[in-house]
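**Q** Provide a 3D model corresponding to the input given below.
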Amino acid sequence: MPKALTPAAVRNAKSADKRTWVRDGETALYVQIEPYGTKAYVVRFRPAPGAAQISRTIGKVDDIDLDAARLRAADIIRAAKAAPEAPAAQPKRIGGITFGECLDAYAAGPCAEIKSGALRIAAMKKHCAAWLALPVASVTIDDAETLVDRLKKEGKGTTANRVVAYLKHFGSFIAKRPMRAVPANPFSELDRVHREVEREVTLSIPQLACVWLASERLGRPYSTLYRALILAGLRLREVAEAPKAEIDTTARLWTIPAERMKAGRAHHVPLSSALQAVIADALPGELLCPSPKTGRALSGWSKIGDSMHKEAAAIAEAAGVDALPEGWTNHDIRRSVATALGEAPVYADRDTVEDVLAHSRTKLERTYNKSRALEKRLAVLEAWAGVITTEVERLRHSAEASAKPKPDVAAFAADLSLNNSEAARRAGVTEAAIRKARKRIAAA
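**A** Sure, this is the predicted structure:
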């Protein structure tokens, strides 16, 4: 009889050459371990004798604890057994329906319920374009492996992993009712080809201040976008696509609805005084950051990023700040803000930082802790705004001082020749420069 899992057993479970599962006693909960080491809780069961096995991923081991995973598994099993069985559909003719037609059905079905469904379909149409007109039954795992291997060789390992995940889910959809376009999932044995490494790039507070000043050089709406990213620690699209209707300046609260949040839950952003000033300075219109050309939400991040990199690098050099990390991205700003909040001089506690970032808590925490801690978050964001705006002003003055032209000693040569050095002194020429100019005049 399998032993019940413990947190230590989950933590110490080792990966093998292929995907493995460790069962939680006699329950339907398993720890699924990938060859590259990632662990996730999954529930695998049959809702009735003879029924097809159902497999559902609950979440990564790092994101959810064992007790919460057990509760979630029980909820999934209970819901599956209570749901009425869907009426049987006539199998579609194998080989007749195309990959593209199946993809359209997939977009209207399972993907319509996924927050990132539209992005998933767009990625599949882009990378699987050669298959769209082919009979879906003619696309094999060999074709898929060729595709992901090519993406990996092009240096797109993370993209290759995403395509693997998309194809496996898509293959499961077309093999089950009501589609039944193929007898079995053709991509079920497809494996990831790239070991993903956590990104470590962070920008220091002076470097973030350089980004702030660079955005001011580009003008609105880019200054609105980047200053809001730095002050609130939000994701790029959460700011770039924000309508002003979400923001209540009287209540000092920005409420981002669930459909615009990655976690699918509404996020409340207390407005610091600095962020209120940024919002008040935004371009007129319904959007916080409208495109200057179209009036719609900003896009074209590669061009904007190139301009930001050049301007920020120039400001850093002029102000004597360490060069910004090569290839820094907009999302690195969010990581940098999170890091700065937890360090001197803000010293925010971990839970408050996670709340500011709108990171997901475990289901158990969400069930019992309904506090939004808005006052605590506002205090942290006000403190952070004070830190970053002070640094911005310091660098602004430093950059202006370095850009100020030096007094032209030669321009005062005539005055010096007449022994009228007072005008030169008033213009900022030093005594040493005056003496050198006199020597040159005497030598001439």
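**Q** contacts and neighbour counts: CA atoms only from here.
**A** OK.
**Q** isn't Ile121 right next to Gly109, touching?
**A** No: counting by C-alpha atoms under 8 Å, Ile121 stays clear of Gly109, with 11.5 Å between them.
**Q** neighbour count winner among those two?
**A** Counting neighbours by other C-alpha atoms under 10 Å for Ile121 and for Gly109 shows that Ile121 has the greater number, 16 against 13.
**Q** What strand or helix carries the more buried one?
**A** Using DSSP states H and E, Ile121 falls within helix 117-127.
**Q** Please generate a structure for the following sequence too, so the two can be compared:
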Amino acid sequence: MARPINRLSARAVQTVTKQGYHADGGGLYLLVKPTGSKSWVLRFRRGGRLREMGLGSTQVVSLQEARAAALEHRKRLAGGEDPIDTRRAARSAGSTFGQAAEAYIDAHRAGWKNNAQADQWAQSLRDYGPAESMPIAQVDTALVMACLKPIWSSKTETATRVRGRIERVLDWAKVHGLREGDNPARWRGHLENLLPKPSKVKPVRHHAAMPYVDVPAFVARLCEREAKSRRALRFTILTAARTEEVTGSTWDEFDLDAMLWTVPASRMKGGREHVVPLTDAAAAILTPLCRKAPPFALSENAMLYLVQKAAPKGLGLPFTVHGFRSSFRDWAAETTDHANEVVEMALAHAIRNKAEAAYRRGQLLDKRRSLMEQWATYLGLGSDPAL
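**A** As a prediction, this is how the structure comes out:
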């Protein structure tokens, strides 16, 4: 039988006076020294030898924080790492904010959707975060405010992302023993008292959408010239997909025999696998492409630049790529008889209505295929799929 974990309580941590090790489970111990001082210790076996790793004093590390740190180190053990060696390496390689940020990004890169996300993290922290040479232990509230305040009103969305990224880097540093105390970039109970809510500073703006009646003529313009971004945008509009779903797609997601595109949960905003029925027009875009590279290997903003940049490089329009999903939604609602849940599933939207959600559990592929074929015909691509 596995030994229980989380044996200690916050009250017990405060009141225990007996010297020695007091087990919380999972190798985490509260150590009470002869002087009465208390600290957290993680004990584990490595290579047949019992090792002991200090996790900090109870004065600065809470019971919950100690448990979180112990869990993180146990994961490393399970992966074959020695957490003590890892921490030593982190201390030598992550003593500055820039080094800690780089180490955090490298540690999480494999779990992100694509390399572009890692690049965005690095670039935003370089542009707006603490100086890379700043000792990680010296990053405090005043420094975080100095980073955020200049852009909180003018670049609110960017500022909120930077704040969250600074917070995560500092949490990483604390787990690795590079700093102590509360996180100065945390929002709740801290920065929320110093900065206005983002929604109050800059109300959320919806993506500018082209009226659906104008989309067929726009698609015709896209077909006038052959280019990677134009081809990708046609495919995006045809499938009502998000930009990152298209630009991050790989050939193993497509089954042209079954006429299906399966976007894995790891690449979906909602974290659920999404199956897209392909029309003849969409498949015709894919068929001639080289299989040695991803079908739509473009930068994150390539299609947006195509839409918004002035001629000759762009089309000079005040709309966004994401807005074409709204165009599709408006067209379906105003000109077709397709059920709401069919349209919402085509957009991979979460369904809040319980009855609709229950109905949606099936893939509804036949109904969705009919919807997408009708959309392709409306765009002027249904009758002649050769692009």
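**Q** Flag every buried residue along the helix holding Ile121 of the first structure.
**A** Within helix 117-127 of the first structure, the residues scored as buried using 16 or more other C-alpha atoms under 10 Å are Gly117, Arg120, Ile121, Ala123, Met124, Lys125.
**Q** Run the chain-centre distance for the following helix or strand past that helix.
**A** Counting by DSSP H and E, the next helix or strand C-terminal to helix 117-127 of the first structure is helix 141-153. Mean C-alpha position of helix 141-153 of the first structure versus that of the full chain (C-alpha atoms, centre = their mean, to the nearest Å) differs by 26 Å.
**Q** Report all helices and strands that helix 141-153 of the first structure contacts.
**A** Under the contact criterion of 3 or more C-alpha pairs under 8 Å, 6 or more residues apart in numbering; DSSP states H and E, helix 141-153 of the first structure touches helix 157-175.
**Q** can you state the direction angle for the helix it packs on and helix 141-153?
**A** Put simply, helix 157-175 of the first structure runs at 160 degrees to helix 141-153, going by axes from the mean of the first three to the mean of the last three C-alpha atoms, to 10 degrees.
**Q** Can you list the buried residues in helix 157-175 of the first structure?
**A** In terms of neighbour count (16+ other C-alpha under 10 Å), helix 157-175 of the first structure has its buried residues at 157-161, 163-175.
**Q** Give me the packing partners of it, helices and strands only.
**A** helix 99-108, helix 117-127, helix 141-153.
**Q** Same list (these) but as TSV, adding distance to Val10 of the first structure.
**A** Formatted as TSV, those follow (distance: least, C-alpha to C-alpha, whole Å):
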stretch	distance to Val10 of the first structure
helix 99-108	34
helix 117-127	31
helix 141-153	30
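**Q** closest to Ala379 of the first structure out of those?
**A** Nearest of these to Ala379 of the first structure, taken as C-alpha to C-alpha: helix 117-127 at 36.2 Å.
**Q** what's the host helix or strand of Ser302 of the first structure packed up against?
**A** Taking DSSP H and E as the definition, Ser302 of the first structure sits inside helix 301-319. If you count contacts as 3+ C-alpha pairs under 8 Å, 6+ apart, helix 301-319 of the first structure packs onto helix 205-218, helix 374-403.
**Q** which residues sit against that helix?
**A** The contact list for helix 301-319 of the first structure (C-alpha atoms under 8 Å, 6 or more residues apart in numbering) reads 207, 210-211, 213-215, 217-218, 322-324, 329-330, 395-396, 398-399, 402-403.
**Q** Just the buried ones from those?
**A** With burial judged by 16+ other C-alpha under 10 Å, the buried subset of these is Gln207, Cys210, Val211, Leu213, Ala214, Ser215, Leu324, Asn330, Leu395, Arg396, Ala399.
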